[in-house]
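In: Could you work out the structure for the sequence below:
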Amino acid sequence: MLTCLLQNLLLVSLNQLSYFVQRNQENQSAEVTFILLGFSEYPGLQVPLFLLFLTIYTVTVLGNLGMIVIIKIKPKLHTPMYFFLSNLSFVDFWYSTVVTLKLLENLVVEDRTISFTGCIMQFFFACIFVVTETFMLVVMAYDRFVAVCNPLLYTVVMSQKLCSLLVAAPYLWGTVCSLTLTYFLLELSFIGKNIINNFVCEHAAIISVSCSDPYVSQETILVSATFNEISSLLIILTSYVFIFITVRKVPSTEGRHKAFSTCASHLTAITIFHGTILFLYCVPNSKSSWLMVKVASVFYTVVMPMLNPLIYSFRNKDVKETLRKSISTKLLCH
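Out: Purely as a prediction, here's the structure:
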């Protein structure tokens, strides 16, 4: 049911996006292309960077798809927490794929051109997945809140229907945000070849080469990003305040440690994810800070999707035990 809903949502979004792009291209005065500079100012580092990002992407794919498969085939992991974790891995896999494949291509080719449609599509999908991940972490915080504060009612509260709705909501909101931002982006005018001083088609870089006034588009993304960041952090912090209060009331040290350990992986993922976002917001928009922006963007778009499955597998007994048993079984079969 959830898969069908997501497929229908994706088809509707793609149809709407195709309409926006086609209408915008009719209004452009010339064929528009973008050139992603990436890390071209460091020619000697192109091969080492390619190998580094290829390794990161390989680990990301294996880690996230492996997490999904493990959760799918092991009945013991068919719980709300792992259901949300499998969806987080799904989002991370596609988010990394949308950004990293073009980055890898640009590190080995001379022509770093990307078409207008390709650039808009990359922004559109990257926006969907980053907003979806933001609120998927919120959903996981709520799950931990119910598990720690109402353990006896956990299975009743976190019903299959509620879990499906909680997962569908971030995808839906991510699609709405992305369509809105893309629409206002397509209202801008572009001419000829445009140089983007980044490795990804992100909003600020695209509007910086626009020929028209980007005020509405800038204000739209400012409001959207501020709302998403503040609302998600507020819900997460509120959940963990109640979790902390509940855990403090647990009489035994072992009980408190067990309760905190169930939240440790999620807290680590939240800290890295939102810490990087807040850092990017604080970087001034000046030429001297472009390298810092690129490095932070690499961590945010390329490295972070790799870290999530590692964080959850290394700090989670059930995942480690399942992974160890799977490897042992395969070795015995061989």
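In: going forward, measure contacts between C-alpha atoms and count neighbours the same way
Out: Fine.
In: hey, where'd the strands end up in the stretch 1-150 of the chain?
Out: Per DSSP state E, counting those that start in this stretch, the stretch 1-150 of the chain carries strands over the ranges 33-36, 113-115.
In: want to throw those into TSV with mean neighbour count and distance to residue 311?
Out: Listed next are the strands of the stretch 1-150 of the chain as TSV, based on neighbours: other CA atoms under 10 Å; distance: least, CA to CA, whole Å:
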stretch	mean neighbour count	distance to residue 311
strand 33-36	22	31
strand 113-115	18	34
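In: Reformat these as JSON lines; add distance to residue 272.
Out: As requested, those are arranged in JSON lines below (distance: least, CA to CA, whole Å):
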{"stretch": "strand 33-36", "distance to residue 272": "26"}
{"stretch": "strand 113-115", "distance to residue 272": "30"}
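In: Of those strands, which is nearest residue 57?
Out: The stretch from the strands of the stretch 1-150 of the chain with the least distance to residue 57 (CA to CA) is strand 33-36; that distance is 19.4 Å.
In: Pull the distance from the closest one to the chain's centre.
Out: Distance, stretch centre to chain centre, for strand 33-36: 23 Å (CA atoms, centre = their mean, to the nearest Å).
In: ok, now stretch 89-96?
Out: 6 Å.
In: what comes up buried for it?
Out: 89-96 (16 or more other CA atoms under 10 Å).
In: before we move on, what about stretch 95-104?
Out: Residues of stretch 95-104 classed as buried under the neighbour-count rule (16+ other CA under 10 Å) are 95-100, 102-104.
In: Before we compare anything, build this one as well:
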Amino acid sequence: METNNGNSASKGTGKVRIILAGGGTGGHIFPAIAIANAIKQQRPEAEILFVGAKGKMEMEKVPQAGYNIKGIDIAGFDRSSLFKNLSLPFKLIKSFAQVRSIVRQFKPHAAIGVGGYSSFPVLKHAQHKGIPTFIHESNSFAGKSNIMLGKRATKIFVATEGMEQFFPADKIRITGNPVRKPIVHSTVTKEAALAYFNLDPHKKTILAVGGSLGAKSINEIMARHVTELGSLNLQLIWQTGKTTAAQYIERGRPVKAVWVNDFIQDMDKAYAAADVVISRAGAMSVAELCVAKKPVVFVPYPLAAEDHQTVNAKYLVDRDAALMVKDSEVSAKLFGAITRLAGDETLQQKLKTNIARYAVTNADDVIAREILALI
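Out: The predicted structure follows:
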């Protein structure tokens, strides 16, 4: 496809250069890395450059995955402090200047946006230059930036049906959400996983994850009950997330039946070790739990746009594939719900069987193949 920036890439041959933009949370970063890996699998000579927001976790996680990343000065609207938003227009102007420079130097044949602050200026500029743009929308409710970008996008990859309310129907391809290959192809045994976390093979194991940034309500209930686990013959793998991690790590580390840290690098091992899971219901968490076939109690983040996390969780709850506790009811109900589930192997098996029906294991390969066919 010829683009007006003077680039051309023949389909199926030649070196292609692709920008992947987005981040902010693991829910954006890990699908982007999965897509990049699939592109490299199909076209090993492809050059891939990530663009992310300075100071966000993509600046750490992307290089760890073996890819180059350029940081731009951009931030989202801060609902908690209007004063902090005064600099936003200046950051947006600066980010567009930075993107222009990156695109001029890298000369991409395509740009892929996965959501997060940096997606908008990168894809907007690419569209202005006539470079093919692709969007991956992981949620059942599209973000405002993606809706605006969707009008001129080449193709839009979505996780669920019904996205015609946000995007042009002829551009939509339902693929599901890309799940990291180590999770899809995990061969880790439960015994090896428990040894990795230095936990007891004779106790039931709870995995508590609130996303890469953390979940205050989940963390507070774990902190409150952490010393009770041993007497209940339970143990805990606890990802606190980055926010206020230190206080929760300090609370959990002295307890023998607990492994605690702000981030779990090897989620395949965490899933292999877990008998039951407590989790937020972001799109990527849901996708991974379906693939890992884990009995889960979802605690949807109540402030997610259009309450989409509740929609995500309820879809599985209504199909006897998961349990759910509202964030407002965590204090009264969550610990009881997870301890009952940990002791009920019949219910665990039913949830495992049912959630496995919604696993998608090849979304990254499908997305990569379709992008490479169109540039």
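In: TM-score for the pair, please.
Out: Once superposed, the chains reach a TM-score of 0.28 (TM-score structural alignment, normalised by the length of structure 1), with 157 aligned residues with a CA RMSD of 6.5 Å.
In: Pipe the buried residues of stretch 89-96 of structure 1 into CSV and attach distance to residue 305 of structure 1 per row.
Out: Shown next, in CSV, are the buried residues of stretch 89-96 of structure 1 (distance: CA to CA, whole Å):
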residue, distance to residue 305 of structure 1
89, 8
90, 10
91, 8
92, 5
93, 7
94, 9
95, 7
96, 6
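In: The strands of the stretch 1-150 of structure 1: which one's closest to residue 265 of structure 1?
Out: Each of these was checked against residue 265 of structure 1 via CA to CA, and the shortest separation belongs to strand 33-36, namely 35.0 Å.
In: So which other helices or strands are in contact with that closest one?
Out: In terms of contacts (3 or more CA pairs under 8 Å, 6 or more residues apart in numbering; DSSP states H and E), strand 33-36 of structure 1 is packed against strand 113-115, helix 116-149, strand 193-196.
In: Out of the ones you listed, which gets nearest to residue 256 of structure 1?
Out: helix 116-149 (10.2 Å).
In: Might you quantify the distance of the closest one from its chain's geometric centre?
Out: The offset between the C-alpha centroid of helix 116-149 of structure 1 and the centroid of the whole chain comes to 5 Å, using CA atoms, centre = their mean.
In: Just the buried positions in the next helix or strand after it, please.
Out: Following helix 116-149 of structure 1 in sequence order, the next helix or strand is helix 154-157 (DSSP states H and E). Residues of helix 154-157 of structure 1 classed as buried: 154, 157 (neighbour count, 16+ other CA under 10 Å).
In: how about the helix or strand following helix 154-157 of structure 1: buried residues?
Out: Per DSSP H and E, helix 154-157 of structure 1 leads on to helix 160-186 as the next helix or strand towards the C-terminus. Using 16+ other CA under 10 Å as the burial criterion, the residues of helix 160-186 of structure 1 that qualify are 163-164, 166-168, 170-175, 177-186.
In: Among the buried residues of stretch 89-96 of structure 1, which one lies nearest to residue 51 of structure 1?
Out: Checking the buried residues of stretch 89-96 of structure 1 against residue 51 of structure 1 by CA to CA gives residue 96 as the nearest, at 15.8 Å.
In: how close does the closest one get to residue 114 of structure 1?
Out: Using CA to CA, to the nearest Å, one gets 18 Å for the distance from residue 96 of structure 1 to residue 114 of structure 1.
In: Apart from its chain neighbours, what residue comes closest to the residue nearest the centre of structure 1?
Out: Structure 1 has residue 130 as the residue nearest its centroid, 3.6 Å off, counting by CA atoms, centre = their mean. Sequence neighbours aside, residue 95 is the residue nearest to residue 130 of structure 1 in space, at 7.2 Å (criterion: CA to CA, 6 or more residues apart in numbering).
In: didn't the one you found look like it was pressed against residue 126?
Out: Yes: with contact taken as CA atoms under 8 Å, residue 95 of structure 1 and residue 126 are classed as touching, separated by 5.9 Å.
In: Quickly note the distance from residue 333 of structure 2 to residue 276 of structure 2.
Out: Taken as CA to CA, the span from residue 333 of structure 2 to residue 276 of structure 2 is 16 Å.
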